[in-house]
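Asker: with the sequence up front, the predicted model follows.
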Amino acid sequence: MNLKDWGLDSFFEEEYQTYNKEEEILRGRVTLEHKHIYRVQVEDGERLASISGKLRHQAVGRDGFPAVGDWVVLREGGEGRAVIDAILPRRSKFTRREAGFHIDEQIVAANVDTVFLVMGTDQDFNLRRMERYLSVAWESGAMPVIVLTKADLCPDIEKKRAQVAHIAVGVPIHIVSAINGQGIEELQAYLTSGRTVALTGSSGVGKSTLINCLADSELLETGEVRADGRGRHTTTHRELVRLPEGGLLLDTPGMRLLKMWEDEGGVDHTFSDILKWAQKCKFSDCAHETEPGCAVQEAIDQGLLDAARLQNYRKLGRELAYLERKKDAGAMRSERERWKKQKVQYRKNTRHRR
């Protein structure tokens, strides 16, 4: 199997050149992760692989471990298995904050070219959630594409398209139906040979069904939608699959709440209209609340800006500010732990020399 069919290009070829050619290494891409056992596509097929002790020791957080979509450096491990020694730099990564109180990064998909942000036109339709998904997508480095599903069940589909277009200026929007095949051919244009597309969205929006339509086969299990419109989690893991036409698809578990991890301008990109109005405010430090000469509030009063959109912008801003404070505290704890380990190791080495 030619690894170019799995997305290997000049960017990653150049990264592989930095490794010592005298060492026997394998090149491969992670296609599935399950409890720190990875399935990796290499040139002569698939291998099950574990991570080396060195890589495990060097990993500071979750982002230090391989994720689905990563290109990795492997070596033979015996009994048909392999060992992952290194992860190549990621060209893009779609991340979120881990669920719960623990502050850590979870990589949803790595080295993705396009992210399909899938949203149903039924009870799942939620503009505020789409703003959040767009912010994370812009941060990832991949190109966001909005996919509105279940078009055959929506009598006012063009109205909903217009609502989405209002908050996602310049982002392609496709309306699809798995029942009658509407829009499927348009999406296939993104899945040219070696290109990677990740799908993300809430449970029940039809991601698995959409993948089966794009592949024209039953690649993934699909589930029914409950009476309240919420779907069951038919996808419980991330897996990279190759389509017969050559494109690569990465499905992800349904995420009704996508907590942000960092902001490299994604929020500002998503809410660029608010920032444009803010530039016209009388005061540069305007909080857009009760200040005189606030252009943002004037735009809301004139119906040019949605008040709920401003509220969501503030909410994401507070979330990122809180996360930065937690990260700083976490970094200090990690640094103390690192010095403790070094101190213990130093004492062991000193006793050994005696």
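Answerer: Cool, got the structure.

Asker: hey, let's count contacts and neighbours off CA atoms from now on
Answerer: Fine.

Asker: measure Ile37 to Ile84 for me?
Answerer: 10 Å (C-alpha to C-alpha, to the nearest Å).

Asker: element containing Arg39, please.
Answerer: Element membership for Arg39 (DSSP states H and E) is strand 37-42.

Asker: one more: Gly77?
Answerer: strand 71-78.

Asker: list the buried residues of that strand.
Answerer: Residues of strand 71-78 classed as buried by neighbour count (16 or more other C-alpha atoms under 10 Å): 71-75.

Asker: so where do the helices sit in the stretch 101-250 of the chain?
Answerer: Assigned by DSSP state H, counting those that start in this stretch, the stretch 101-250 of the chain shows helices spanning 127-140, 157-167, 184-188, 207-215.

Asker: pull the residues that contact the helix or strand following the strand holding Arg39.
Answerer: Next along the chain after strand 37-42, taking DSSP H and E as the criterion, comes strand 45-51. Residues outside strand 45-51 that contact it (C-alpha atoms under 8 Å, 6 or more residues apart in numbering): 1, 36-41, 80-85.

Asker: angle of strand 45-51 against strand 71-78?
Answerer: 90 degrees (axes from the mean of the first three to the mean of the last three C-alpha atoms, to 10 degrees).

Asker: sorry, back to before: ok, and what's touching the strand holding Gly77?
Answerer: Contacts for strand 71-78 (C-alpha under 8 Å, 6+ apart): 12, 16, 24-30, 66, 82-88.

Asker: cool, and stretch 224-243?
Answerer: 6, 30-34, 68-69, 108-109, 122-124, 202-205, 208, 215, 221-223, 248-254.

Asker: buried residues, that stretch. List them.
Answerer: 230-235, 238-243.

Asker: of these, which is the nearest to Ala142?
Answerer: Leu240 (16.0 Å; C-alpha to C-alpha).

Asker: quick one: the closest one from Leu219, how far?
Answerer: Distance from Leu240 to Leu219, by C-alpha to C-alpha: 11 Å.

Asker: what do you get for Thr149?
Answerer: 19 Å.

Asker: ok, those two, which is more surrounded?
Answerer: Thr149 (27 against 15; other C-alpha atoms under 10 Å).

Asker: correct me, but the more buried one touches Ile179?
Answerer: No: applying C-alpha atoms under 8 Å as the test, Thr149 and Ile179 come out as separate, 10.1 Å apart.

Asker: below is structure B, check it against A:
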Amino acid sequence: MKLNNIDMKNLGLTEEFIQESKKYKALFIGRVSSQSKNLYKVITEKSEIVAEISGKYHYNVKGISEYPAVGDFVMIDRTNNSQGNGIIHHILSRKSAFARKMAGTKEDIQMVATNIDTVFICMSLNDDYNLRRLERYLSIAWDSGATPVIVLTKSDLCNEIEARLNEISSIAIGVAVHVTTSVSDEGYHSLKSYLSSGKTVAFIGSSGVGKSTLINCLIGQKILDTNGLRNDDKGRHTTTRRELIMLPNLGVVIDTPGMRELGIISADLTTSFSDINQLAFDCKFNDCTHQHEPNCAVQKAIKDGFLSVERLESYWKLKKETKYQGLNSKMIEKEKTNEMLSSMGGMKNFRNFRKSIKEQSRDKKR
């Protein structure tokens, strides 16, 4: 991407970043646009340059999340590469960060994108459609500090759009939902309202849902490569790394590789499961686990058909994942054993409760 004389405010540079940058003398502000191994591309006021972190920076880093990530504003020693690679000395404070836990130990953290205003959670209405995964994305997105927006793709391959929109509205409380198709411009125009000078929009979702296609349509030209996608959503996504793209007077967008697995580092379950939290106020006990306690408003909502068993189970699962963060394997096993011993009867009662709900549902269908 060849850039010259950059409008840094359109790039997302705010007065807060400018004031923080004044602590670092003889350095320039830049924004990380991509990363490849130990090298970064950084957009400065003069051009986009190749950079690496300083030896001191590398020595002081305590975790993976402290390395520069796409979207970070950094302090760098030059604005062009005429004298070699730039050297990154500092990261300015992140106003938001979308991160995920990678498979492995608790240190395996991947910063997906930082300093973002809006997260487009992209999900296909075809085989990629998965409400439980969407709940996970929403929980992390709300926690990131950015505003989540759901973008549904491939509507031309779905014959039950209205039913799926109803399902999504029941779990995506307070979240805007947009429907698009890859065979026409229908739906894309509504997404343009999120693009404006100084704003950053990140595209998140599984492989093959059409994130790059969406970006190309919004930009009005083919900047990102796309491959033909199969109807089973197993098409190969050409994006292999995160990339920040600046748009003239419309801020920036960040494209990300597909993510089918999204391990939780932290999550805002209060917002993403606001329906369950609201119901919990009417439970008899303040510490109700919604499993076997009498006068549980959450169980009553399930019995009355206002809440699905699957959503409650998803809530429990995500709550446990956030609870285990920061614990080593032995601590996690001990915690699980204690939970199993203390709630054995409760889990048995819940299984019986779920079984009765399913039996009632079968009886109604008859």
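Answerer: Noted; the coordinates are in hand. Owing to the predicted nature of the structure, the values given are computational and were not obtained by experimental measurement.

Asker: TM value for the aligned chains?
Answerer: Aligned and superposed, the two chains score 0.87 in TM-score terms (TM-score structural alignment, normalised by the length of the first structure); 325 aligned residues with a C-alpha RMSD of 1.9 Å.

Asker: show the buried residues in the contacts of stretch 224-243 of the first structure.
Answerer: Applying 16+ other C-alpha under 10 Å to the contacts of stretch 224-243 of the first structure flags 6, 30-33, 68-69, 108-109, 122, 124, 202-205, 208, 215, 222-223, 248-254 as buried.

Asker: picking that back up, for Pro292 of the first structure, which of the helices of the stretch 101-250 of the first structure is the nearest?
Answerer: The nearest among the helices of the stretch 101-250 of the first structure, by C-alpha to C-alpha, is helix 157-167 at 26.4 Å.

Asker: packing partners of the closest one?
Answerer: helix 127-140, strand 173-175 (3 or more C-alpha pairs under 8 Å, 6 or more residues apart in numbering; DSSP states H and E).

Asker: now those in CSV, with mean neighbour count and distance to Glu46 of the first structure?
Answerer: Formatted as CSV, these follow (neighbours: other C-alpha atoms under 10 Å; distance: least, C-alpha to C-alpha, whole Å):
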stretch, mean neighbour count, distance to Glu46 of the first structure
helix 127-140, 22, 27
strand 173-175, 20, 34
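
Asker: and Arg338 of the first structure, which of those is closest to it?
Answerer: The minimum distance between Arg338 of the first structure and those falls on helix 127-140, with 29.0 Å, by C-alpha to C-alpha.

Asker: what's next to that closest one, contact-wise?
Answerer: With C-alpha under 8 Å, 6+ apart as the criterion, helix 127-140 of the first structure contacts 92-96, 115, 117, 119, 143-144, 163-164, 167-168, 257-258, 260, 262-270, 309, 312, 316.

Asker: buried ones among the contacts of strand 71-78 of the first structure?
Answerer: Looks like those have 12, 16, 25-30, 66, 82-87 buried, using 16+ other C-alpha under 10 Å.

Asker: just the ones of the residues you listed in strands?
Answerer: 26-30, 82-87 (DSSP state E).

Asker: including distance to Val60 of the first structure, could these go into a markdown table?
Answerer: Below are these laid out as a markdown table (distance: C-alpha to C-alpha, whole Å):
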| residue | distance to Val60 of the first structure |
| --- | --- |
| Leu26 | 24 |
| Arg27 | 24 |
| Gly28 | 23 |
| Arg29 | 22 |
| Val30 | 20 |
| Ala82 | 23 |
| Val83 | 19 |
| Ile84 | 17 |
| Asp85 | 15 |
| Ala86 | 14 |
| Ile87 | 14 |
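
Asker: in terms of distance to Gly194 of the first structure, which of these ranks first?
Answerer: Arg29 (12.1 Å).

Asker: now the strands: where do they sit in the stretch 201-350 of the first structure?
Answerer: 239-242, 248-251 (DSSP state E, counting those that start in this stretch).

Asker: I'd like those as TSV, with distance to Lys326 of the first structure appended.
Answerer: Shown next, in TSV, are the strands of the stretch 201-350 of the first structure (distance: least, C-alpha to C-alpha, whole Å):
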stretch	distance to Lys326 of the first structure
strand 239-242	31
strand 248-251	30
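
Asker: could I get the helices and strands packed on helix 157-167 of the first structure as JSON lines with distance to Gly53 of the first structure?
Answerer: Shown next, in JSON lines, are these (distance: least, C-alpha to C-alpha, whole Å):
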{"stretch": "helix 127-140", "distance to Gly53 of the first structure": "29"}
{"stretch": "strand 173-175", "distance to Gly53 of the first structure": "45"}
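
Asker: out of those, nearest to Ala295 of the first structure?
Answerer: helix 127-140 (21.7 Å).

Asker: so the closest one matches what in the second structure?
Answerer: Alignment of helix 127-140 of the first structure against the second structure: residues 131-144, by TM-score structural alignment.

Asker: that stretch vs the first structure, average offset?
Answerer: With mean C-alpha distance after the TM-score superposition for the first structure, stretch 131-144 of the second structure departs from the first structure by a mean of 0.4 Å once superposed.

Asker: chain center to that stretch: distance?
Answerer: Distance of stretch 131-144 of the second structure from the chain centroid (C-alpha atoms, centre = their mean, to the nearest Å) equals 7 Å.

Asker: in the stretch 251-366 of the second structure, mark out all the helices, start to finish.
Answerer: Using DSSP H, counting those that start in this stretch, helices in the stretch 251-366 of the second structure cover 269-272, 274-280, 297-303, 309-324, 329-342, 344-365.

Asker: just tell me which of these ends up closest to Lys25 of the second structure.
Answerer: With C-alpha to C-alpha as the criterion, Lys25 of the second structure lies closest to helix 309-324 of the helices of the stretch 251-366 of the second structure, at 39.8 Å.

Asker: give me the mean distance between the closest one and the first structure.
Answerer: Helix 309-324 of the second structure sits 0.7 Å off on average (mean C-alpha distance after the TM-score superposition for the first structure).

Asker: contacts for that helix, please.
Answerer: 132, 135-136, 264-267, 269, 273, 276, 302, 332, 354.

Asker: now a ChimeraX select for only the buried ones of those.
Answerer: For the buried members of the contacts of helix 309-324 of the second structure, the matching ChimeraX selection, counting by 16+ other C-alpha under 10 Å, is:
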select :135,136,264,265,266,267,269,273,276,302,354
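
Asker: what residue of the second structure takes the place of Arg238 of the first structure?
Answerer: Using TM-score structural alignment, Arg238 of the first structure pairs with Arg242 in the second structure.
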